[in-house]
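Visitor: Can you look at this prediction? I've put the sequence above it.
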Amino acid sequence: MIDALLGDSGIRKAAAAARPDDDPAATIAQVAWSVLAEPGDGVAGALISQLGAIEALRFGLSGERFELAEKAIQDGRRRWLPRAQPRAIGDALHGAAEVGAQLLLPGDAEWSAAIDDLGDHAPAVLWVRGDPTHLVASSRVSIVGARAATAYGDTVAAELAGDLAATGSIVVSGGAYGIDGSAHRAALGAGGGTIAFLAGGVDRAYPAGHQHLFDRIRESGALVSELPCGAAPTKFRFLSRNRLIAALGAATVVVEAGWRSGSLNTAGHASSLGRPLGAVPGPITSAASAGCHRLMREYDAQCVTNAAEVRELMGIDVEHQGPEQRADPDQTRLLDALSTRTPHPPAEIARSAGLSVERTRALLGTLSLEGRVEQIETGWRRTTA
């Protein structure tokens, strides 16, 4: 079966189109593992690490013995063999070509070394729609939180993401409703870059309500998945996807999370990888912030309340950032559009300043923390201080 797969002319042609400078057999083997193994399969990862993708494929689907624990190998084979269909590997390559998804392999210039910190649990491939260079940007921060976010959580996520993106950091999140979506939108509104790691194929908009957001991310950021096109998101895949979010960020910030939120899973991965972990405090009476308080109390997460504290968490020396990073002409435009007497809603301010509403909200949050603007019941105004 392996020889038939590696020698299939149609699949080899698709592999050559996806990776014209590589050996088609090696490309096919890497793609095959993305089809056969579920995300984070450490047994598959160990085989690939020790044997290379082609030989790991031959061995993994055979009955040979190996020095790894025999039970682990046999269990792995029972997982992989039902998916060992040449058509599935061909569909993965053809599906990516149809939507313009790029195939990234370990060692590529756009493959982040941060992903390799996952060891045997690192992905065999990554499928990317958008700009893959975002994965190797010099400054990346992961911002995650509850799907059922409160207005407070959405506002804080937008403030943090917008400020960080405006000063050059790539915002990494999971594309979900709530905090993830707020972080992505604010990064885009600030004219910055953002990466959404998906729990299904990059050709599937999940949640469907984020189709427009994903289109925007694809245009000026990157949609990324380790699963081939056509793969459906599952609960396990969402949890496994979280390790990639945690690995890619120089730090992970949990904005809002309940006591058992999936965001705590991302925080756990960040902690195990040695990544700095931050949490945003909320009202002590809010169940939506109970997970953040738990992270600070039990997992040594740092309390963060603004973008400057997130940069400190990331190890960025704010005092020595260049003037082009500190100066933000959008702030000047927004302040010019504000009155010290008459408050205005964000949409009206955005029109006057010539900015997007998302960017305006992010800047208002930042300027509010600095005491330069204030919000009252009917809108925002500039302070006289």
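Guide: That came in fine, so what should we check first?

Visitor: switch to C-alpha atoms for all contacts and neighbour counts from now on
Guide: OK.

Visitor: For the stretch 101-250 of the chain, which segments count as strands?
Guide: In the stretch 101-250 of the chain, the segments counted as strands under DSSP state E, counting those that start in this stretch are 102-104, 126-130, 140-144, 170-173, 194-197, 222-225.

Visitor: Ok, which of the ones you listed comes nearest residue 258?
Guide: Comparison of those against residue 258 by C-alpha to C-alpha identifies strand 140-144 as nearest, at 12.2 Å.

Visitor: next one: that closest one to chain centre, how far?
Guide: Relative to the centre of its chain, strand 140-144 is centred 7 Å away, using C-alpha atoms, centre = their mean, to the nearest Å.

Visitor: Show me the contact partners of it.
Guide: Applying C-alpha atoms under 8 Å, 6 or more residues apart in numbering, the external contacts of strand 140-144 come out as 157, 161, 169-174, 179-180, 183, 245-246, 248-256, 263, 266, 314.

Visitor: re the thing from before, mind putting the strands of the stretch 101-250 of the chain in CSV, mean neighbour count included?
Guide: Output for these, formatted as CSV (neighbours: other C-alpha atoms under 10 Å):
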stretch, mean neighbour count
strand 102-104, 21
strand 126-130, 23
strand 140-144, 29
strand 170-173, 29
strand 194-197, 28
strand 222-225, 27
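
Visitor: TSV please, covering those strands and showing distance to residue 115.
Guide: As requested, those are arranged in TSV below (distance: least, C-alpha to C-alpha, whole Å):
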stretch	distance to residue 115
strand 102-104	12
strand 126-130	10
strand 140-144	12
strand 170-173	13
strand 194-197	12
strand 222-225	12
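
Visitor: Check it against this one:
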Amino acid sequence: MIPIELSEASARRALDGLREGVDLGDEPLDPAEVYARAVWSVLVEPGDSEAGVLIAAVGAAAALRVVMDGRGDALDRARARWMPRLQGSAVDAALDAARRCGARLVVPGDEAWPARFGDLEAHAPVALWRRGRGTPSDAPAVALVGARAATAYGEGVAADLAAELAAAGAVVISGAAYGIDGACHRGALSMGGTTVAFLAGGVDRPYPRGHEGLLERIAATGAVWSETPCGAAPTKWRFLGRNRLIAAMAHAVVVIEAGWRSGSLNTAGHAAMLGRRLGAVPGPITSAASAGCHRVLRELDGVCVTSAADVLEMLGADGPPAGDSGRAADAGRTDDTTRLFDALSPRSARSVDDVARRSGLARDDAAVLLGFAELEGRAVRGDDGAWRSVTRGSTRP
């Protein structure tokens, strides 16, 4: 039997020290429901719509019981993804790591829960983990995003835009990466403004490591958020999943500098699908670093942004625009192959079961994808049945 206990008493004990302003035995929401959402955050990968639909239908605790009891044949494939992670020790480790770093668990129904995440519908996070003070719910929020490999022009524009928007009272949202993201956070902080960072791994794992000090400064006056539990490593899939949260939390999204295939365009795609106001900063037509911005202007009907005044105009004189809750957040989503290669390593051989657990895929699905990867020369299986990824230009072991 899987050791996950959902009684009220055990849920209260598990949540001790993880809820903002809540003492043990004083949880205003249903403790079992809150604890179940913490468990679900360990089980699922970002944006798992099957989990979202099930939880919306019966509640987090009841949904977890359905999975543990093996009920519902239609859930067999999803259950195969979730079950390898459904271990009490893994959940306890995530909660203990959150307590050690001072993270707080935030769930729907909490005052701190970002209401605009409702626009994500089935792709909304089941729970969030936060370090820091939080985010003013009544302030206009602008997501400023761009490439890691930024030019001096891009970083300068990013810092200036963020500073001016923060001075005007807007919350600046970004992803804490090198390049444009970091310049935006620093620009907002330079004016004493509020800035928010979304991470692709646990909030106890500063990423990139070079921004550990910056993330501490962000948490001191704003917030560092993640939907993955403490201890979770950032992966390519989780970066892409994180982008939908950046877009959903914002009233407007501005791409400052991005190449033709920059990950920032994934965020722009989510913004367009969610009905958020979308803009881009133009660059020289000869600059590859601005080609993605020009795509936003041409293909996604983005607003041409040349100053903070343009962004404030996007927000509107009558306050920030509401999101379009009838749209799904499927733009720019990647496939299961990305998750598979996130779980593989070119150095450490991993069993199919280990790959399935790390990727959040069902074991059978992971095995099939590994077979295709082997045919394509992107993965190799050893004599012991364990798998490694094959990097381009490498030779098979």
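Guide: Perfect, thanks for sending it. Given the structure is predicted, the values throughout are model-derived calculations rather than measurements.

Visitor: I'd like to know which of the strands of the stretch 101-250 of structure 1 is closest to residue 86 of structure 1.
Guide: Comparing the strands of the stretch 101-250 of structure 1 under C-alpha to C-alpha, the one sitting nearest is strand 102-104, at 18.1 Å.

Visitor: list the helices and strands the closest one packs on?
Guide: Using 3 or more C-alpha pairs under 8 Å, 6 or more residues apart in numbering; DSSP states H and E as the contact criterion, the neighbours of strand 102-104 of structure 1 among helices and strands are strand 126-130.

Visitor: in structure 2, what residues pair with the strand it packs on?
Guide: Under TM-score structural alignment, strand 126-130 of structure 1 corresponds to residues 128-132 of structure 2.

Visitor: ok now that stretch, how far from the chain's centre?
Guide: Using C-alpha atoms, centre = their mean, the distance from the centre of stretch 128-132 of structure 2 to the centre of the chain it belongs to is 12 Å.

Visitor: contacts for it?
Guide: For stretch 128-132 of structure 2, the external contacting residues (C-alpha under 8 Å, 6+ apart) are 102-107, 202-203, 218-230.

Visitor: sorry, back to before: could you point out which of the strands of the stretch 101-250 of structure 1 sits nearest residue 301 of structure 1?
Guide: strand 140-144 (13.7 Å).

Visitor: Please give me every residue in contact with residue 262 of structure 2.
Guide: Contacts here follow C-alpha under 8 Å, 6+ apart; on that basis residue 262 of structure 2 touches 146-147, 292.

Visitor: Which of those fall in helices?
Guide: Using DSSP state H to define helices, the subset of these located there is residue 292.

Visitor: Buried only: go through the contacts of residue 262 of structure 2 for me.
Guide: 146-147, 292 (16 or more other C-alpha atoms under 10 Å).

Visitor: Same list (those residues) but as a markdown table, adding distance to residue 299 of structure 2.
Guide: Written out in a markdown table, the entries for those read as follows (distance: C-alpha to C-alpha, whole Å):
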| residue | distance to residue 299 of structure 2 |
| --- | --- |
| 146 | 17 |
| 147 | 19 |
| 292 | 10 |
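
Visitor: Which of those sits closest to residue 33 of structure 2?
Guide: Using C-alpha to C-alpha, residue 146 is the member of these that sits closest to residue 33 of structure 2, with 37.2 Å.

Visitor: Tell me the counterpart of that closest one in structure 1.
Guide: Using TM-score structural alignment, residue 146 of structure 2 lines up with residue 145 in structure 1.

Visitor: Centre-most residue in structure 2?
Guide: Centroid-nearest residue in structure 2: residue 242, 2.3 Å away (criterion: C-alpha atoms, centre = their mean).

Visitor: quick one: contacts for that one?
Guide: Contact criterion C-alpha under 8 Å, 6+ apart gives 46, 198-200, 226-227 as the residues in contact with residue 242 of structure 2.

Visitor: 6 Å - rerun?
Guide: residue 200 (C-alpha atoms under 6 Å, 6 or more residues apart in numbering).

Visitor: go on, residue 288 of structure 2?
Guide: Taking C-alpha under 6 Å, 6+ apart, we find residue 288 of structure 2 in contact with residue 259.

Visitor: Since that was my last question, I'll sign off now.
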